[in-house]
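Q: My questions are about this predicted structure, shown below with the sequence.
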Amino acid sequence: MGDQISPQPPANRTHFHIAIICALPREADAVTLLFDHFWDDERDLYGRADGDMNTYITGRIGDHNVVLAILPSMGTNDAAAATASLRSSYNNLKLAVLVGICGGLPRIANLDAFLGDVVVSKAIIQYDYGRQYPGHFAVRNRVEDSLGRASKDIRSLLAVFQTEVMRTRLRRDASKHLKHLQEKAKIERRRADYRYPGTAQDTLYPPAYAHKHRTSCDWCTASDFCDLASKMSCADVGCGLADRLIREHSVEEANFSPEIFIGRVGSGNTIIKSGQDRDRIANAHNIIAFETEGAGAWDEVPCIVVKGICDYADNHKNEVWEDFAAATAAAVMKAILGRYIVHDRDSGFSQN
């Protein structure tokens, strides 16, 4: 059997049809573990358009040449500016995937959602864009105010992913990619810990249960918010184990496969850290998760948000899941790209 021929780098930027966008370096670190080849190991081959301030990582994932952009900071404004620059340099993009971590609803479509599961957007709602009336905030979500529908190509892709047979295939593929990511991280001695943290670390409290000091604290006595407590873990402030909501995990910890939920994702510059506000906004707009970049990127490129649930969008601090949730999102992203069909004209294939 002969040596496998390595793929050749594309001739120029017009041959890149897939972009991956991450808001945080830790999110990009997980994604790069699933690159099959890098085109910029030695140097940047492709440059950028005049006025583009982004720095890119280029390579190949499966059958696709991809360009990875890391945002300068979180938020819809930075996402919009960076994505517009991305589009100016890579003007033949067919799909952008926003990959990273998010706050998720603990129950989605009558199913329990757990930390490490992944949400995929079929629409974006900018939940903090609207009008503030006395005692009432009205989100502007009429047709003429909305961020628009996804492209037909993306809507068709997501419709297929919502079938049971394809959902099973995506979960199977994502599980395989997650294991590969974890093994490669060990080989490369990455500092992030991509191991499954365990069900004991997946704690959920009632929406009204405040994360505050349970011992003497003037701020916590006067209100349900304390800046010092907000930076501490539940164990440190004394959130009671007996107060947790008990849910049955049907996961094999040694063989974790993320559940994949497809629905409307809330996007805005306001990070939701309140269980009560989470439920109020989600119920009003049928939202399954909250993140901070999708609304900025949505109008610039045809995009899908793929994010791992690292917390329940409440005020109970838990950083243990961030690296693992970034890894599960990256794994689902690669599974999606594995099912994304390139058009003949884009792949270079032609029929006689």
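A: Everything's here; your move.
Q: all contacts plus neighbour counts: C-alpha atoms, from now on.
A: Fine.
Q: can you tell me how far the nearest residue in space to Ser146 that is not next to it in sequence sits from His285?
A: Nearest residue to Ser146, sequence neighbours excluded (Cα to Cα, 6 or more residues apart in numbering): Arg140, at 7.2 Å. Noted for Arg140: a distance of 11 Å to His285, by Cα to Cα, to the nearest Å.
Q: and if you look at Asp36?
A: According to Cα to Cα, Asp36 stands 39 Å off from His285.
Q: okay, those two: which has more neighbours?
A: His285 (16 against 13; other Cα atoms under 10 Å).
Q: residue contacts, that one?
A: Contact partners of His285, counting by Cα atoms under 8 Å, 6 or more residues apart in numbering, are Ile125.
Q: From Met166, how far out is it?
A: In terms of Cα to Cα, His285 sits 27 Å off from Met166.
Q: ok, now Ala69?
A: 28 Å.
Q: between the two, who's got more neighbours?
A: Ala69 (21 against 14).
Q: The more buried one and Leu24 touch, don't they?
A: No - look at Ala69 against Leu24 with Cα atoms under 8 Å: they stay out of range, at 10.1 Å.
Q: Which neighbours do these two have in common?
A: Contacts common to Ala69 and Leu24, judged by Cα under 8 Å, 6+ apart, are absent.
Q: if we can go back for a sec, number of residues surrounding the residue nearest to Ser146?
A: 16.
Q: Ala327 too?
A: The number of residues near Ala327, taken as other Cα under 10 Å, comes to 36.
Q: Presented hereafter is structure B, for comparison with structure A:
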Amino acid sequence: MTTGALTEAIRGLPPGAVDLARHAAVPVALDARFLNLLRVNFFVDIPVPLPYETEAALLLSPVVREIGEGLYEVDPALRNTLLSELVSEFGGDRLGRVAALLEQYTDRSAAWHALPELENAQRLTALSLLDPERAHEWLQREKEASAEVGTALGHSWFVAMENRLLQQQTALLPAPPPTAIPWITVAIVTEPGPPNDLLDDVIDEVFDYRFLRSLKCQVGVIPSEIDPDHGHGVVLAAVNEGASADRVVDELIREFPELRTIIVAGTFPADSDPEAYEIVVARRVVAGSEGMSQVPGIDYGLLSAASGPAIPAAVVWPAHETGAVPTVRTATFVGPNQFAEPGVVVDRFSPAITAAADAQGLSWFVVQGTPNDGPARACVAAYLRALVSTAGSFGDRLPSPDPEWAASTTGALSTADPVSPRSALDATVGIITALPVEAHAVRSVLDDARPTMIAGDPTRYVLGSVPGPEPGHEHTVVLATLPPDGTRSAATLATTMARSFPGLRLVIICGIAAGIRRSAGEEEIRLGDIVVATDGIVDFGHTRTADGPEPRPLGRTPPSTLLLAADRRLQASEAAGAMPWLETVHRLAAIPSFMRPDSDADDPTVHRAAIGSTDMLLRSSRIRAELARQYEVVALEMEGAGIAAGAVRTGRSWFMVRGISDFGDDSKSDSWQGYAALTAAAYTRSLLAEYPAQGPERAPNVR
């Protein structure tokens, strides 16, 4: 029987039952007591003991069939395959131990005494595995005696046993090592447990099966939307119970030497509503018992696919009786011994596998579904199929554990191309972000974005374009993300960017900010709203976070005159009911990274005022209220003053657009960061559509 037929036969068996079946394939027949002895002798004193229910599950499965009088036999079509796997998985010594147990059971029990042909068949089988030469001599001697004087063993018995021993000998011959499959680049790994039927619908056709010590593998192809003539080679790997993460990854690499990416997939129980179906993509994974080790190396190609506009259209959600279409969100995944906040997924499997993948230099991705049922697994399969098919490449590892590093400039994008002198001169607009989530949002609104490097500059840039006001003209835009070092680094990056891209006319600060709650009667600022620094940046320098000394403004830097004029044109169009930035927001807000956290259907409002810049977060409500009253500041951020100073120092203008992600108080959380970053990026794109390619863009003076 082929390994494919074996796969069908063992479908639905609980964890460990296949290993028990491999041992049960040794005797000619077995009863329930001998099966129990196999489990007790070989599967109790192990890290994950097999429960006694596994015995009943095996006896009721298609692998075993009842032959009467309380006896069972392993399907003869499966026996040789199972015997071969017993040796390959557990070694020849284990085979000898099972044979010795069979011999002892036959000698000491009356299980087969009433059936002399079966009793002798059991003895001969055990002897053939313990001492093949003695078994052959015994068989020939008994065969001759039966022919001369007659015995209880008829001619047909000897013929059957000779054939059985020959087949057994063939099955136990050392198998040549399986040929490594070089074209597999992606592994989808599922955790131990009942066979995960999410594997069924991910690939089009299974080309090969591999039964490894830690894994059961199906090899096939997922079509590519980008290159329809060539699909992606994928292995679907179900992990055996008790297998370590390191061993799983080691076996995958040995078996599939071109493997680049491991996707961890599965389902988990619902936290609240068991009928609310969700697909959860890991935005970061935290491994280690202390919860301090974030796993780097998330896959750039899969991240780009998951964050791009193609995924929602590509997913064909399965139809099932609930009629539910899952929502897609991101979350942090942590191990079971770590502190978990609301919204965090506690998962023992994903952190271990991703950490092991990272240690071997592989990239990783995590997609889980909830609740833990068949429809959720089918939804995960549909999402995985769309995700892999729309990904352009695999194996490019991002340096941060946070997939918001899709547009990161800090480091290890192996696909980054050195930019030519002409490309560097083409860039006229620079955009600087402070956080990965902000960079991800900006990159998502750029056209033809790609990683870029400049010789002699360690910064990793992203080069893209946006439409300008003149037909056929585009602004070439360069994006960079700050290292987490504070305002001094902000000024340095602005200066470095101007030196590497000498054609820059303008530097835009784009990202999130903390809003300041308004008094009664004033225009309300809401989460997700857009704030444009039309009245400049009020630089408060170093301030305290408690009710200490009042912050002292160090100066107010005015923004770009050309973008101020562009903003006035957008304000006029807004009054007429035309808000082009909302089209971008609505299109990209379907992406998990940018989804609006609440169900409010109201669109973001644009506020125009001054924005305060300080090196530290202000959590004092009294100080924030005083800033709003005295300096007409409507939001606070931390990097703008440094970036603006660096731009001015190099003769460039600056501008700032922020999305409100919190109010800087005790209610502060990260849940609005993605949506707020998107609203700011979308408005920035619309601003540049009004920004002229030519004009007197001069560096402003500080007053």
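A: Done, it's in. All of these numbers come straight from a predicted model, not from anything done at the bench.
Q: quick one: what's aligned to Ile432 of the second structure in the first structure?
A: Per TM-score structural alignment, the equivalent position to Ile432 of the second structure in the first structure is Ile21.
Q: Can you tell me the element that match falls in?
A: For Ile21 of the first structure, the host element (DSSP states H and E) is strand 18-22.
Q: before we move on, what about Gln276 of the first structure?
A: helix 275-285.
Q: what's the matching range in the second structure for that helix?
A: Going by TM-score structural alignment: helix 275-285 of the first structure matches residues 621-631.
Q: Average separation of that stretch from the aligned part of the first structure, please.
A: Following the fit onto the first structure, the mean deviation recorded for stretch 621-631 of the second structure is 1.7 Å by mean Cα distance after the TM-score superposition for the first structure.
Q: Please spell out which residues along that stretch are buried.
A: Residues of stretch 621-631 of the second structure classed as buried: 621, 623-625, 627-628 (neighbour count, 16 or more other Cα atoms under 10 Å).
Q: One more: stretch 98-105 of the second structure?
A: For stretch 98-105 of the second structure, by 16+ other Cα under 10 Å, it's 98-103, 105.
Q: Dump the residues you listed into TSV; add secondary structure and distance to Asp457 of the second structure as well.
A: Formatted as TSV, those follow (DSSP: H, G, I helix; E, B strand; the rest coil; distance: Cα to Cα, whole Å):
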residue	secondary structure	distance to Asp457 of the second structure
Val98	helix	66
Ala99	helix	69
Ala100	helix	70
Leu101	helix	70
Leu102	helix	72
Glu103	helix	74
Tyr105	helix	75
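Q: Take those residues and write them to a markdown table, including distance to Ser489 of the second structure.
A: Converted to a markdown table, those look like this (distance: Cα to Cα, whole Å):
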| residue | distance to Ser489 of the second structure |
| --- | --- |
| Val98 | 68 |
| Ala99 | 71 |
| Ala100 | 72 |
| Leu101 | 72 |
| Leu102 | 74 |
| Glu103 | 76 |
| Tyr105 | 77 |
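Q: And these, which is closest to Tyr72 of the second structure?
A: Leu102 (14.7 Å; Cα to Cα).
Q: Return the residue of the first structure aligned against that closest one.
A: For Leu102 of the second structure, no residue is aligned by TM-score structural alignment.
Q: Which residue is the nearest non-sequential neighbour of Leu102 of the second structure?
A: Ala126 (6.3 Å).
Q: pretty sure the one you found is touching Gln104, no?
A: No - between Ala126 of the second structure and Gln104 there is no contact under Cα under 8 Å: 9.4 Å.
Q: From the contact counts, what lies against the helix or strand that Ile279 of the second structure is a member of?
A: Using DSSP H and E, Ile279 of the second structure sits within strand 278-287. The criterion is 3 or more Cα pairs under 8 Å, 6 or more residues apart in numbering; DSSP states H and E, and the helices and strands that strand 278-287 of the second structure contacts are strand 293-294, strand 327-334, helix 349-359, strand 363-370, helix 374-390.
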